[in-house]
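In: No letters, just coordinates:
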């Protein structure tokens, strides 16, 4: 089995409560289910329940809560050398709206490039580990 890394990364980035992605072993494609329905016609009549119950044919990708975005944010803060920036970011991460406040603070501190590079590396690690665990060969770049 083979998958493009970009397809897995895009799926991880788009994972929400209402979007579920599975890898089809047969077509070697990442399939999107939105609110329980297949978003395209790649595999007609396939339901999310069928896909999740057929481990011989489909492998679910990590869901939003398996990705641990909050942990990725904490790891980023721990990598910062500037203690004031780190403290400001940590303070933004408490309570309701923590993700929004964190991203706003990253922008105010002009750390966007560093944050998004860190986040992309973390997601790539999750994607590659998922592929290895499931015996899927990863193609990093389209040639």
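Out: Perfect, I can see it now. Because the structure is a prediction, the values reported are computed rather than measured.

In: use CA for all of it now, contacts and neighbours both
Out: Noted.

In: Against residue 109, how distant is the residue sitting furthest away from the middle of the chain?
Out: Centroid-distance maximum for the chain: residue 84 at 29.0 Å, with Cα atoms, centre = their mean. Distance of residue 84 to residue 109, given as Cα to Cα, to the nearest Å: 10 Å.

In: buried stuff in the lengthiest helix in the chain?
Out: If you go by DSSP state H, the chain has its longest helix at helix 112-133. Within helix 112-133, the residues that qualify as buried are 115, 118-119, 122-124, 126-128, 130-131, counting by 16 or more other Cα atoms under 10 Å.

In: would a markdown table of these with distance to residue 22 be doable?
Out: As requested, the buried residues of helix 112-133 are exported to a markdown table (distance: Cα to Cα, whole Å):
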| residue | distance to residue 22 |
| --- | --- |
| 115 | 28 |
| 118 | 25 |
| 119 | 22 |
| 122 | 20 |
| 123 | 17 |
| 124 | 17 |
| 126 | 15 |
| 127 | 13 |
| 128 | 15 |
| 130 | 12 |
| 131 | 12 |
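
In: In addition, the following structure is provided for comparison:
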């Protein structure tokens, strides 16, 4: 049986990821879901579910399953997706040399993401940026699907 996933679910996970969140694809259902670091840590131990709030118990059960089976595939995380490089590549894609250089200067040093965001709004190119970033994330999602032999569907 070929695995399947809705590409929008993968894209949403890539866009919403944080350093403390982990997204997994469940092979049996084709669903993508999130588990926080502390829930994964709890799943590594023999968790007493009564010690956790009701809303967290299902994720901890899933964490135990993730650790003890091969029914899950981790989606790319912050360490595998280099948002800075995507931002830098966007800067290099700008044809206007003066604007390109200003954007490249803005992303050097501390506060690079904030400075970049300020500049794209200042020059009214935020739509161009979000389209570019969206396409890069889509490329990453498709590559992940292909590497894991998962068929994807687009809506």
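Out: Right, received. Where do you want to start? Please read these numbers as outputs of a predicted model, since none were measured by experiment.

In: Let me see the ranges of the helices in structure 2.
Out: Under DSSP H, structure 2 gives helices at 7-16, 37-44, 54-68, 83-93, 97-106, 112-122, 126-147.

In: which residues are in contact with the second one?
Out: Judged by Cα atoms under 8 Å, 6 or more residues apart in numbering, the contacts made with helix 37-44 of structure 2 from elsewhere in the structure are 20-22, 56, 59-64, 67.

In: Please repeat the previous calculation with a cut-off of 10 Å.
Out: With contacts defined as Cα atoms under 10 Å, 6 or more residues apart in numbering, helix 37-44 of structure 2 is touched by 19-22, 47-49, 52, 56-68.

In: and what of the fourth one?
Out: The contact list for helix 83-93 of structure 2, computed with Cα under 10 Å, 6+ apart, reads 97, 99-108, 112-113, 116-117, 128-130, 132-133, 136-137.

In: let's go with 8 Å and repeat that
Out: Contacts of helix 83-93 of structure 2 (Cα under 8 Å, 6+ apart): 100-101, 103-104, 107, 113, 129, 132-133, 136.

In: okay, among these, which ones form the most distant pair?
Out: Across the contacts of helix 83-93 of structure 2, no pair lies farther apart than 101 and 136, at 21.5 Å, counting by Cα to Cα.

In: Residue 84 of structure 1 corresponds to which position in structure 2?
Out: Applying TM-score structural alignment, one finds that residue 84 of structure 1 aligns to residue 98 in structure 2.

In: For its match, list the residues it contacts.
Out: Taking Cα under 8 Å, 6+ apart, one finds nothing in contact with residue 98 of structure 2.

In: hmm, 10 Å instead?
Out: Neighbours of residue 98 of structure 2 in contact, by Cα under 10 Å, 6+ apart: residue 104.

In: Distance-wise, check it relative to residue 111 of structure 2.
Out: 21 Å.

In: Please apply the same query to residue 154 of structure 2.
Out: From residue 154 of structure 2 to residue 111 of structure 2 the distance is 35 Å (Cα to Cα).

In: What of residue 25 of structure 2?
Out: Taking Cα to Cα, one finds residue 25 of structure 2 at 33 Å from residue 111 of structure 2.

In: More neighbours: those two, which one.
Out: Comparing residue 25 of structure 2 with residue 111 by other Cα atoms under 10 Å, the one with more neighbours is residue 25, at 22 against 11.

In: Aligned to the more buried one, what sits in structure 1?
Out: Checking TM-score structural alignment: residue 25 of structure 2 goes with residue 23.

In: Excluding sequence neighbours, find me the nearest residue to its match.
Out: residue 30 (4.4 Å; Cα to Cα, 6 or more residues apart in numbering).

In: in stretch 36-56 of structure 1, what's buried?
Out: So stretch 36-56 of structure 1, judged by 16+ other Cα under 10 Å, has buried residues 37-38, 48, 51.

In: go on, stretch 3-20 of structure 2?
Out: 3-5, 7-11, 13-14, 17.

In: Now the aligned partner of residue 74 of structure 2 in structure 1. Nearest residue, chain neighbours left out?
Out: In structure 1, residue 74 of structure 2 lines up with residue 60, judged by TM-score structural alignment. Here the nearest residue to residue 60 of structure 1 in space, its sequence neighbours aside, is residue 22; by Cα to Cα, 6+ apart that works out to 4.1 Å.
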